[in-house]
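[1] sharing a model prediction with you, sequence too.
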Amino acid sequence: MTMRLDRIAAAGTGEGYRRIRFADGGMITVEAQPDTTVFTEVALWPGLTAPSTEAWATEDSHELFLTGQDGEGRSLFLDVPVDAVREFIQEHGGEHADQDDDLPQTRHHVDPRSATGIYRIQLDDQRVGRIIRRDDHWLATPSGENRRSVDYDDFDEAAAYLVQEADIEAGRLTRAAQDLNTALAPYGLTAERAWDVLIGGHVLSWLVLDSGDPTQAADDQEPHLNIWFSDPADGDEVTVDRPARASDRWLVELNSANGQSVEGRAFPGLDVTAVAAYVAQWHSDPRAAWDEAMAAFEARWPVTS
């Protein structure tokens, strides 16, 4: 009955306000910080009367005027507990089906914050994981056996990760690492997953493929590839642990036996077949692929005297 309220209480309202329409036609405007148990401001629109309880005791019509929300019949209350607002909405029949489109559409819904600060995420009748606020980021932990907690700056992104993991667990989606190895299988190749964790718990993952060159001395580093993709809008992302999207960009990094590395070719996120073909081409002749990549690099960054 209060899906929009619970989502706003978790994510906050940013610099502005958000409206919540009631099933019986009433409406309120709220202001909140992320992970809140108390709304900073709750403005009641005409036709609504606040309950006569301690939770609604702090009324401030002057602040309503200053924030540009003043209007005939409207009233403003400060520091109202989220639970009190939830009860108020339920008394008016719950939330209306028609709300502002200022929040992205989702398949999931957010349970109210628990006493320990946990938000449980539901997909249909399935609980797909939990989110908790850690300092200035959100830690998302999926349900199931292969749980990998990941940090996000945005609450909705954290929830989307949990839904994605549930889809992967159910076989509705596959990770990009699996998709690439499926594309590599006809070439007789398999890339291995490697990973690291940045400060704050952000997981980096990529695939590694060695050349299998028997001529390399035992104390030399074998030529190898590092392969990953990212969303160009997220400069910190390095991953193969989610499904690739059309907006993503695959990158293949070539590494030589003496520790040098150079950027190889880049590919659109959904063109995993082209990535596999390039990897197979490198595997058949690592030296030629290295020379091609170095020539492209030097063309982009010519040495000037």
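    Great, that's in hand.
[2] okay, CA-based contacts and neighbour counts for the rest of this
    Noted.
[3] what sits against residue 121?
    For residue 121, the contact set (Cα atoms under 8 Å, 6 or more residues apart in numbering) comprises 108-111, 127-131, 159, 162.
[4] taking the residues you listed one by one, which sit in helices?
    159, 162 (DSSP state H).
[5] show me which of the contacts of residue 121 are buried.
    108-111, 127-131, 159, 162 (16 or more other Cα atoms under 10 Å).
[6] out of the contacts of residue 121, which sit inside strands?
    Of the contacts of residue 121, the ones assigned to strands by DSSP state E are 108-110, 127-131.
[7] surely residue 182 forms part of a strand?
    No: assessed with DSSP: H, G, I helix; E, B strand; the rest coil, residue 182 is helix; it does not lie in a strand.
[8] and for it, the neighbour number?
    16 (other Cα atoms under 10 Å).
[9] and what of residue 137?
    Neighbour tally, residue 137, other Cα under 10 Å: 16.
[10] contact partners for the closest residue to it other than its chain neighbours?
    Nearest non-adjacent residue to residue 137, counting by Cα to Cα, 6 or more residues apart in numbering: residue 153, 4.8 Å away. Shown in contact with residue 153 (Cα under 8 Å, 6+ apart): 136-138.
[11] please enumerate the strands of the stretch 101-250 of the chain.
    108-110, 118-123, 126-134, 137-142, 150-152, 192-197, 203-210, 224-230, 249-255 (DSSP state E, counting those that start in this stretch).
[12] show residues contacting the third one.
    Think strand 126-134. With Cα under 8 Å, 6+ apart as the criterion, strand 126-134 contacts 35, 117-122, 138-143, 158-159, 162-163, 165-166.
[13] relative to strand 137-142, how tilted is that strand?
    150 degrees (axes from the mean of the first three to the mean of the last three Cα atoms, to 10 degrees).
[14] below is an additional structure, to be compared with the one above:
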Amino acid sequence: MSTTRLNRIAAAGTARRFVRIRLADSLQMFVLARVDNPFLEEVYLSPGITAPDTEDWEDQDTIELAGETGGHLYLDVPTGAVRALIEEHGGEHTDQDEDFPSVDYQLHPIAPSGHYPVTRGTQPIGRIARRTRDWHAIGTGGTQWAGPFNGPEQAAACLVAMVDLDTGRARSGEKELAAALAEHGLAPHRDGAAMYGTSWLTVGPGAGGDFPPMDEKPYVYAYLRNCADEGEMAVDRAVRAGDEWVTVVGCDSPDEDGPDEFDGRTFPGTDTAAVAAYIADWHRDPRAFRAQALKEARARRSAALGEACSRFI
């Protein structure tokens, strides 16, 4: 039975104002809630709705509102008790106020773990949770929490974006990066070496990032690796805790000063958008990008050499 609106209110709060919940039988209640709290601060039941004779309601401060309004106001009511009352009236009405934007996911009541399950239709796609003031999201089968986000709505929306909606599970690094590159009008080419179990995504200089045959330069390719395994190259698995994105730049002028291929920047595994933006910068002007990237690569090598030398001084 649907209590979708109450579920979202319980997670997001009501910003210190009352919001209305219409019930399936057209009666209504108004609630005031704090963010991610197991109790609703105030619950006003309009005439026609009677609170159950249970401890959850009996132990609250009850104020009978005088005048034409009538009804009763209850303080600090467990969200679960309010949900049960809504279900007694047939659930929530399909016609609700538009103070919460329409979304294509369903947020479910908080679980004992402190996470809010999220589904799309009947398919579970992951969970969101609040940590201190920020919110985070993790897809079904994922091991890396994404975030931080400003609120549960933003976290759930990101979850929908990061999950493969055909399977309901966390998308592979390939799908994550391809989607991020698509925001810049780029379409990567997938490649790999089956005998070594490696895979990576390459973007070429053509329109839309089309990659020419025969591995012609310039190009940029990117792959995931776990920080504890620098030999890993993969895009066919989901992002995990401890992952980083590695970029490699192939130069179009190998006869000039400097190598014809060198490491670009590395990024946290969850920051796929930054990887895509970096590659998009290269695509706009590969030659100018090459000069800056070479400068950065040399600075990293100098810093590493200086650190190694200092150990022997």
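    In hand now; what should we look at? For clarity, every value in this text was computed on a predicted model and none was experimentally measured.
[15] circling back: how about the residue nearest to residue 137 of the first structure, what's its partner in the second structure?
    Aligning on TM-score structural alignment places residue 153 of the first structure opposite residue 150 in the second structure.
[16] likewise residue 86 of the first structure?
    Residue 86 of the first structure maps onto residue 83 in the second structure, by TM-score structural alignment.
[17] residue 4 is in contact with that match, correct?
    No: Residue 83 of the second structure is beyond contact range of residue 4, at 9.9 Å (criterion: Cα atoms under 8 Å).
[18] list the contacts for the closest residue to residue 248 of the second structure other than its chain neighbours?
    Nearest in space to residue 248 of the second structure, with sequence neighbours left out and distances taken as Cα to Cα, 6+ apart, is residue 263 at 4.4 Å. Shown in contact with residue 263 of the second structure (Cα under 8 Å, 6+ apart): 246-249, 297.
[19] number of residues surrounding the residue lying closest to residue 105 of the second structure once chain neighbours are set aside?
    Leaving aside its chain neighbours, residue 105 of the second structure sits nearest to residue 120 (4.6 Å; criterion: Cα to Cα, 6+ apart). Other residues lying near residue 120 of the second structure total 16 when counted by other Cα under 10 Å.
[20] right, and residue 120 of the second structure touches residue 106 too?
    Yes: between residue 120 of the second structure and residue 106 there is a contact under Cα under 8 Å: 6.0 Å.
[21] which strands or helices does the helix or strand hosting residue 44 of the second structure pack on?
    Element membership for residue 44 of the second structure, per DSSP states H and E: strand 39-45. Applying 3 or more Cα pairs under 8 Å, 6 or more residues apart in numbering; DSSP states H and E, one finds that strand 39-45 of the second structure contacts strand 28-33, strand 72-78.
[22] try it again at 10 Å.
    On a contact count with 3 or more Cα pairs under 10 Å, 6 or more residues apart in numbering; DSSP states H and E, strand 39-45 of the second structure meets helix 4-12, strand 19-22, strand 28-33, strand 62-64, strand 72-78, helix 79-88.
[23] with the first structure superposed, average distance for the longest one?
    For helix 79-88 of the second structure, the mean distance from the matching residues in the first structure following superposition reads 0.6 Å, by mean Cα distance after the TM-score superposition for the first structure.
[24] do the first one as well
    Comparison of helix 4-12 of the second structure with the first structure after fitting gives an average deviation of 1.1 Å (mean Cα distance after the TM-score superposition for the first structure).
[25] likewise the third one?
    Plainly put, strand 28-33 of the second structure ends up 0.9 Å away from its match in the first structure on average once the two are laid over each other (mean Cα distance after the TM-score superposition for the first structure).
[26] that strand packs against which elements?
    helix 4-12, strand 19-22, strand 39-45, strand 72-78, helix 79-88.
[27] please repeat the previous calculation with a cut-off of 7 Å.
    strand 19-22, strand 39-45 (3 or more Cα pairs under 7 Å, 6 or more residues apart in numbering; DSSP states H and E).
[28] what's the most buried one of those strands?
    Scoring those by mean neighbour count under mean count of other Cα atoms under 10 Å gives strand 39-45 as the most buried, with a mean of 21.
[29] how far apart are that strand and its match in the first structure?
    With mean Cα distance after the TM-score superposition for the first structure, strand 39-45 of the second structure averages 0.7 Å from its match.
[30] next secondary structure element downstream of that strand?
    helix 55-58.
[31] now stretch 79-88 of the first structure: how far from the chain's centre is it?
    Remark: stretch 79-88 of the first structure is offset 28 Å from the chain centroid, using Cα atoms, centre = their mean, to the nearest Å.
[32] what sits up against that stretch?
    2, 37-42, 55-56 (Cα atoms under 7 Å, 6 or more residues apart in numbering).
[33] check the offset of stretch 164-183 of the second structure from the chain's centre.
    Using Cα atoms, centre = their mean, the offset of stretch 164-183 of the second structure from its chain centre is 12 Å.
[34] now it: buried residues?
    164, 168-181.
[35] same question, stretch 134-154 of the first structure
    137-143, 149-152.
[36] okay, how far is it across it, tip to tip?
    12 Å (Cα to Cα, to the nearest Å).
[37] map residue 184 of the first structure across to the second structure for me.
    So residue 184 of the first structure corresponds to residue 209, using TM-score structural alignment.
[38] could you give the number of residues near that match?
    Around residue 209 of the second structure there are 23 residues (other Cα under 10 Å).
[39] ok, it touching residue 186?
    Yes: between residue 209 of the second structure and residue 186 there is a contact under Cα atoms under 7 Å: 4.9 Å.
[40] give me the neighbour count for residue 104 of the first structure.
    Residue 104 of the first structure: 6 neighbours (other Cα under 10 Å).
[41] how do the contacts of residue 121 of the first structure look in the second structure, which are kept?
    Mapped onto the second structure and checked by both residues aligned by TM-score structural alignment, their matches' Cα atoms under 8 Å, the contacts of residue 121 of the first structure keep the contacts 108-111, 127-131, 159.
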